[in-house]
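Q: Let's see this in three dimensions:
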Amino acid sequence: MCLAVPARVVAIHDDDRATVNLGGVTSSCSLALVEGVEVGDYVIVHVGYALSRLDTDEAERTLALLAEAGQVAGAAA
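A: You can find the predicted model right below:
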């Protein structure tokens, strides 16, 4: 089973990539599929690609549910 998760964008790089944070873990993802992403936005990330931007409230609710289920350490700060 695959899971796409919300992650907060902490940096945007010139090569159409971003650094994202999920529960204190940072990783790189491609922004090639999503336009208009800014630092602080939440994106849905799956296999290294941001698939869409996500409303902050919805992202935080989703992260809280994942944390409750034991799947994520907590919401990204």
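Q: going forward, measure contacts between C-alpha atoms and count neighbours the same way
A: OK.
Q: Buried residues, the biggest strand by length in the chain. List them.
A: Across the chain, the longest stretch assigned as strand under DSSP state E is strand 5-13. For strand 5-13, burial by neighbour count (16 or more other C-alpha atoms under 10 Å) applies to Val5, Pro6, Ala7, Arg8, Val9, Val10, Ile12.
Q: run this one through as well so I can compare:
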Amino acid sequence: MKLWTYVGETVRLVLKNGRIIQGKAWDWNDPEDVGEQEILIGDQSYGESQIKTIEVLKLHSDEVERSKSQLNNSTPF
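A: Here you go, the predicted model:
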């Protein structure tokens, strides 16, 4: 996966464990730094080996605000 191409986009990840993550991709970590590509959403990073699918979401401005609010109020598992 070319995870660096998603930086700055609002994305939806479906992880291999079935969990769905949605939010803005803030950064990308190179495999030379951490062993595999990772994408950073909120304060969590997700490795390429965890990701089943990734898609760019085209949201209306009110949906973006709602996603930001949910991300700020979410509790990591």
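Q: Give me the TM-score for these two chains.
A: The TM-score (TM-score structural alignment, normalised by the length of the first structure) is 0.40; 50 aligned residues with a C-alpha RMSD of 3.7 Å.
Q: the strands in the second structure, which residues?
A: 10-15, 20-29, 38-41, 44-47, 51-56.
Q: With the first structure instead?
A: So, for the first structure - with DSSP E - the strands run 5-13, 17-22, 25-30, 42-46, 49-54.
Q: Of the ones you listed, which is nearest Thr62 of the first structure?
A: strand 5-13 (7.5 Å; C-alpha to C-alpha).
Q: what helices or strands is the longest helix along the second structure leaning on?
A: When the second structure is parsed with DSSP state H, its longest helix is helix 61-73. Applying 3 or more C-alpha pairs under 8 Å, 6 or more residues apart in numbering; DSSP states H and E, one finds that helix 61-73 of the second structure makes contact with strand 20-29.
Q: just to revisit the earlier point, got a markdown table for the strands of the first structure, with distance to Glu68 of the first structure too?
A: Rendered in a markdown table, the data for those read as follows (distance: least, C-alpha to C-alpha, whole Å):
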| stretch | distance to Glu68 of the first structure |
| --- | --- |
| strand 5-13 | 14 |
| strand 17-22 | 15 |
| strand 25-30 | 18 |
| strand 42-46 | 19 |
| strand 49-54 | 20 |
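Q: who wins for proximity to Leu63 of the first structure among these?
A: Of all these, strand 5-13 comes closest under C-alpha to C-alpha, at 7.1 Å.
Q: Check which helices and strands the closest one sits against.
A: For strand 5-13 of the first structure, the packing partners by 3+ C-alpha pairs under 8 Å, 6+ apart are strand 17-22, strand 42-46, helix 56-68.
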